[in-house]
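>>> Task: produce atomic coordinates for the following.
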Amino acid sequence: MKIISILFILLTVNMHAENRLQSFKPGQTWPDNNGRHINAHGGGICVYDSTYYWFGEHKIEGKAGNKAQVGVSVYSSKDLYNWKDEGIALPVSDDPKSDIAKGCILERPKVIFNAKTNKFVMWFHLELKGQGYGAARSGIAIADKITGPYTFIRSIRPNAGHWPQNVTADEKDPRSIARTKAENDRFSGAPTKKHEKFNILGSHMEGGQMARDMTLFVDDDGKAYHLYSSEHNSTLHISLLTEDYLDHSGTYVRVFPFRWMEAPAICKNNGKYYLIASGCTGWSPNAARSTVADTIFGPWKELGNPCVGENTSNGLGPSKTFGGQSTYILPVLGQDNAFIAMFDQWRPNNAIDGRYIWLPIQFEKGSLKIEWQDEWNLSFFKKNPE
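As a prediction, this is how the structure comes out:
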């Protein structure tokens, strides 16, 4: 009987090894350790103790899944192909008075580790329940353990009472501020010419700037930055966080004014900062954008659409970013010049069915190239060094 038991265990282990994923298949369902499609949308990766942790929006079926019904999920992996469900890192609240009450909009959660405080810090785009996309706030949560549970601290609008470093005299003009406040924020989040005629920055200075699509970035010196779409999505802000990563420092810049850049994702390679973003077309895909700078506060230079090729499953090419939208740029552990561009393929009519498009980034003469692959693995970077 002992021999039979040992043989059964060996057979089970062997079958499990054979079922382990060994490649990425962009746009296809991606099973976790339980065989369920990974549920971590609009997410980002935190690397800790040689392990990848993927945080994202936990969706449910149908259109109701576009609002937060569960919270932020977290998965762990050693190889990036196979992911273990670690549960809900931050649950939404059953208290209707909470900023993160069930039914709020909680998007693009990102987690970073603060080596000075030994805390894990989560930021996310938050819209208060029942207010549509009018709140435009940033949520902050903290944990002692990377998988949580995370404790929600508060939500804020960034940099209240502070002007950006590159503010202009016109933006400080009290008459333009008063005129814009009189509009009572009657602006859309989609591209219009109206925004350029009003001083949205100045009108929000006292109460804090709007913050929607966002990401976090920790530089080589340990300083952390919050990048977010602001001013009714018309302009991107890059803001230095405080040393504990729990607030804005008041030091920030406006970049790409009236270029309507959302879904920011950033990386640093060979001393240069690279940013990928998208235009503002709601759930529908559009052409990706890429930019480069020598310092994180700029000046930034637009490089154009980095995408090349065509998604063979849906026929969508560079003009639609293969059907996806950027969410994060992931540095691969132990490999130089190895970065993965993470995109979400949204399915708003059945939110839980959203897919993930992960593709390798190629750096070519100071520019980026993201080429469609039906299937690929990490050996790509060894075959295609910079």
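>>> only C-alpha atoms for contact and neighbour calcs from this point on.
Noted.
>>> how about the helices in the stretch 101-250 of the chain?
Listed in chain order, the helices of the stretch 101-250 of the chain (DSSP state H, counting those that start in this stretch) span 174-181, 200-203.
>>> Point out the most buried one among those.
Burial of the helices of the stretch 101-250 of the chain is given as mean neighbour count (mean count of other Cα atoms under 10 Å); helix 200-203 ranks first at a mean of 24.
>>> V121: which of the helices of the stretch 101-250 of the chain is closest?
Across these, V121 has its closest neighbour in helix 200-203 (27.2 Å, Cα to Cα).
>>> just checking, what packs against that closest one?
For helix 200-203, the helices and strands in contact under the criterion 3 or more Cα pairs under 8 Å, 6 or more residues apart in numbering; DSSP states H and E are helix 174-181.
>>> tell me what the helix it packs on is packed against?
helix 200-203.
>>> Could you identify the helix or strand that succeeds the helix ranked longest in the chain?
Longest helix in the chain by number of residues (criterion: DSSP state H): helix 2-19. As assigned by DSSP states H and E, the chain's next helix or strand after helix 2-19 is strand 41-48.
>>> which parts of that following strand are buried?
If you call a residue buried by 16 or more other Cα atoms under 10 Å, then strand 41-48 has these buried ones: 41-47.
>>> which of those residues lies closest to A288?
Among those, G42 lies closest to A288 (Cα to Cα), at 15.7 Å.
>>> I figured that closest one was touching T327, is that so?
Yes - taking contacts as Cα atoms under 8 Å, G42 lies within contact range of T327: 5.7 Å.
>>> neighbours of R347, just the number please.
Neighbourhood size, R347 [other Cα atoms under 10 Å]: 17.
>>> one step back: same list (the helices of the stretch 101-250 of the chain) but as CSV, adding distance to T147.
CSV is the format used below for the helices of the stretch 101-250 of the chain (distance: least, Cα to Cα, whole Å):
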stretch, distance to T147
helix 174-181, 42
helix 200-203, 36
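>>> With respect to T242, which of those lies nearest?
Here helix 200-203 is closest among those (Cα to Cα), at 21.5 Å.
>>> got the contact list for the residue nearest to the spatial centre of the chain?
Centroid-nearest residue in the chain: T327, 3.8 Å away (criterion: Cα atoms, centre = their mean). Residues near T327 by Cα atoms under 8 Å, 6 or more residues apart in numbering: 42-44, 108, 215, 263-265, 342-344.
>>> And the furthest pair within those residues?
The largest separation in these, counting by Cα to Cα, is between T215 and D344 at 14.1 Å.
>>> So for those two, which residue has more residues nearby?
Counted by other Cα under 10 Å, T215 and D344 do not tie: T215 has more neighbours, with 28 against 23.
>>> Here is the second sequence; please produce its structure so I can put it next to the first one:
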Amino acid sequence: MPGTLPLDDAGKEVQAHGGGLLKVKDTWYWFGESYKRPLLGDFLSEGVNLYSSTDLATWHYEGLVFNGTAQMTGMPVDPPYRIERPKILYNAAYGDFVMLFHADTPKFTFPTVGVARAKDITGPYEWVHVIHPDGLNSFDMGVWQEDDGSAYLVRSVNNEYVGISPLSPDYTTTTGLVSTAPRCEGPSIFKPSADSYFLMASHLTGWAPNPPLLYHAAATSVNGAVWRNTTTPASGDGANITYNSQSTFVFSLTFEDGTVMYIYMGDRWNFYGPGKVEKASYVWLPLLPRLDGRGYELVYAEKWSPSDYHERARIPVLYNNGSTAEGVSVGPAMPSAQGLGSQSSSVTEPAGAAAEVTPSKPPAGWQAFASRHNTTVQARVMTPTLAGNASSSSNASTAPAVPRNSVASAAASAAQISSTETMARKIADTLSVALSG
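This is a model prediction of the structure:
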């Protein structure tokens, strides 16, 4: 119903803000911040909720798996404690599920990272400690885990730049900065190939939505990776406000034929809507290769299934090996951190971002977009079918399919106007091979 939050299988509102997903065997687990109560206007979450699903559409509430204020003992500041951006990693070497989150006071005066762990994904999670990663203040955060089990903390350092640090073998602390990225928040890394990383994020405008950011690093490891701004990953109605959302997580879905599709998870903080942030909701959207192969872009749909975008997901992205110029301007260097080389960006931040506060007036287009779209309800992720069978799903979906010949035609046209003849030939050749399969 318009004006309500999405419901779980018991008919209760889903409260999993700023979170992410982790798949264990055939079950997906969605974890996030508990109800954001409007304490003194600060919209405080004190715990972490967990939901489970086998189809990414119907969710079962597993419970409050971590109660921050009750469990966070030994803190050098008084309760209550703010919990934001919880992320869970599985540490195979130790047999632990490790939860990391932005831990703070209601007024953001103690920006740190909290750590808890459990032997089972559903808990109980036991409090470990709070850390200042590498001795630095940490605000919005995410995590990244490589196939070999090595894991990294990705966080906004003093809201000045993004710092990336390896986690210790037990994932409970950091071991020093190895890469920095331009200033942003809501960071989420995804890796489409062995030598290419992307970082999805947002500008800093408090609870207000703003244009999405997408950085790329041509590297085989995040250690020493240099991140550069790419083409804005959204277009059309609502693109300047990321379709009324802010990034929190990007995850991959693999079709039966091996095609990998990325899905963007965003929070609709609803600051300008009825009930404000305490009625915040969510949107999940396809994050797909651009038709010209130059990176990724969000595609907006009110209701959709991954199978609608199977062919589009097969377009090869040409940023994978770093041998092709990205063709984006490079702006002023970011301050270096602990001897690292400086990072660069061509980003111009929207009004209000410098103060990291929510602008008093909604951003341009917010009201029009909200009136045309049901922005207080989570966009349907997929029809009730197992994720592993997503490519064969054909049940009710209102999102238009992307026919193979349309993709090929659009991509060929994009290739003809790309910046170099060599790149045009490469795009056309790779698309011809991919789409003929």
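>>> What would you report as the TM-score here?
Here the TM-score for the pair of chains, by TM-score structural alignment, normalised by the length of structure 1, is 0.73; 302 aligned residues with a Cα RMSD of 2.4 Å.
>>> what separates the residue nearest to the centre of structure 1 from L227 of structure 1, distance-wise?
Counting by Cα to Cα, to the nearest Å, the gap from T327 of structure 1 to L227 of structure 1 is 12 Å.
>>> what do you get for Y48 of structure 1?
22 Å.
>>> do R212 of structure 1 as well
Using Cα to Cα, R212 of structure 1 is found at 10 Å from L227 of structure 1.
>>> Neighbour count for those two, which is higher?
R212 (30 against 24).
>>> List the contacts of the more buried one.
R212 of structure 1 makes contact with 125-126, 136-138, 228-230, 233, according to Cα under 8 Å, 6+ apart.
>>> how does it look with 6 Å?
When contacts are counted by Cα atoms under 6 Å, 6 or more residues apart in numbering, R212 of structure 1 touches 125, 136, 228-229.
>>> In structure 2, what residue corresponds to it?
By TM-score structural alignment, R212 of structure 1 lines up with F139 in structure 2.
>>> Out of the helices of the stretch 101-250 of structure 1, which gets nearest to G148 of structure 1?
Nearest to G148 of structure 1 among the helices of the stretch 101-250 of structure 1 is helix 200-203 (35.5 Å), distances taken as Cα to Cα.
>>> Could I get the full set of strands for the stretch 101-250 of structure 1?
Using DSSP state E, counting those that start in this stretch, the strands found in the stretch 101-250 of structure 1 span residues 105-114, 119-127, 137-143, 151-156, 214-218, 224-230, 235-241, 248-255.
>>> Now tabulate the ones you listed in TSV and tack on distance to G71 of structure 1.
Compiled in TSV, the strands of the stretch 101-250 of structure 1 are given as follows (distance: least, Cα to Cα, whole Å):
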stretch	distance to G71 of structure 1
strand 105-114	8
strand 119-127	11
strand 137-143	12
strand 151-156	11
strand 214-218	17
strand 224-230	21
strand 235-241	24
strand 248-255	24
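>>> V308 of structure 1 is nearest to which of those?
With Cα to Cα as the yardstick, what comes closest out of these is strand 214-218 (24.2 Å).
>>> What's the average distance for that closest one when superposed on structure 2?
On superposition with structure 2, the mean distance recorded for strand 214-218 of structure 1 (mean Cα distance after the TM-score superposition for structure 1) is 0.6 Å.
>>> helices or strands up against that strand?
With contacts defined as 3 or more Cα pairs under 6 Å, 6 or more residues apart in numbering; DSSP states H and E, strand 214-218 of structure 1 has these neighbours: strand 224-230.
>>> Quick one: distance of stretch 27-42 of structure 1 to the chain centre.
Stretch 27-42 of structure 1 sits 17 Å away from the centroid of its parent chain (Cα atoms, centre = their mean, to the nearest Å).
>>> Would you indicate which residues of that stretch are buried?
Neighbour-count burial for stretch 27-42 of structure 1, counted by 16+ other Cα under 10 Å, picks out 27, 30-32, 37-42.
>>> could those residues go into JSON lines alongside distance to K145 of structure 1?
Output for these, formatted as JSON lines (distance: Cα to Cα, whole Å):
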{"residue": "G27", "distance to K145 of structure 1": "31"}
{"residue": "W30", "distance to K145 of structure 1": "26"}
{"residue": "P31", "distance to K145 of structure 1": "25"}
{"residue": "D32", "distance to K145 of structure 1": "21"}
{"residue": "H37", "distance to K145 of structure 1": "25"}
{"residue": "I38", "distance to K145 of structure 1": "21"}
{"residue": "N39", "distance to K145 of structure 1": "20"}
{"residue": "A40", "distance to K145 of structure 1": "19"}
{"residue": "H41", "distance to K145 of structure 1": "21"}
{"residue": "G42", "distance to K145 of structure 1": "22"}
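>>> between the residues you listed, which is closest to G282 of structure 1?
For the buried residues of stretch 27-42 of structure 1, the nearest to G282 of structure 1 is G42 (13.7 Å; Cα to Cα).
>>> Can you find the partner of that closest one in structure 2?
Residue pairing (TM-score structural alignment): G42 of structure 1 is matched to G18 of structure 2.
>>> wait, what's in contact with L275 of structure 1?
Shown in contact with L275 of structure 1 (Cα under 6 Å, 6+ apart): 265-266, 290-291.
>>> Which of these ranks first by neighbour count?
Most surrounded of the contacts of L275 of structure 1: other Cα under 10 Å gives A265, at 26 neighbours.
>>> if I line the two up, what does that one land on in structure 2?
A265 of structure 1 maps onto S188 in structure 2, by TM-score structural alignment.
>>> Its match contacts M200, correct?
Yes - shown here, S188 of structure 2 and M200 form a contact pair, counting by Cα atoms under 6 Å, at 5.2 Å.
>>> With structure 1 overlaid, report how far the helix or strand hosting V65 of structure 2 is off on average.
V65 of structure 2 is located in strand 60-67, with elements delineated by DSSP H and E. Strand 60-67 of structure 2: mean distance to aligned residues in structure 1 after superposition is 0.6 Å, counting by mean Cα distance after the TM-score superposition for structure 1.
>>> quick check: angle from that strand to strand 112-118?
120 degrees (axes from the mean of the first three to the mean of the last three Cα atoms, to 10 degrees).
>>> In structure 1, which residue range corresponds to strand 60-67 of structure 2?
Under the alignment (TM-score structural alignment), strand 60-67 of structure 2 falls on residues 84-91 in structure 1.
>>> That stretch: how far from the chain's middle?
Using Cα atoms, centre = their mean, the offset of stretch 84-91 of structure 1 from its chain centre is 17 Å.
>>> May I see the buried residues of it?
84-85, 88-91.
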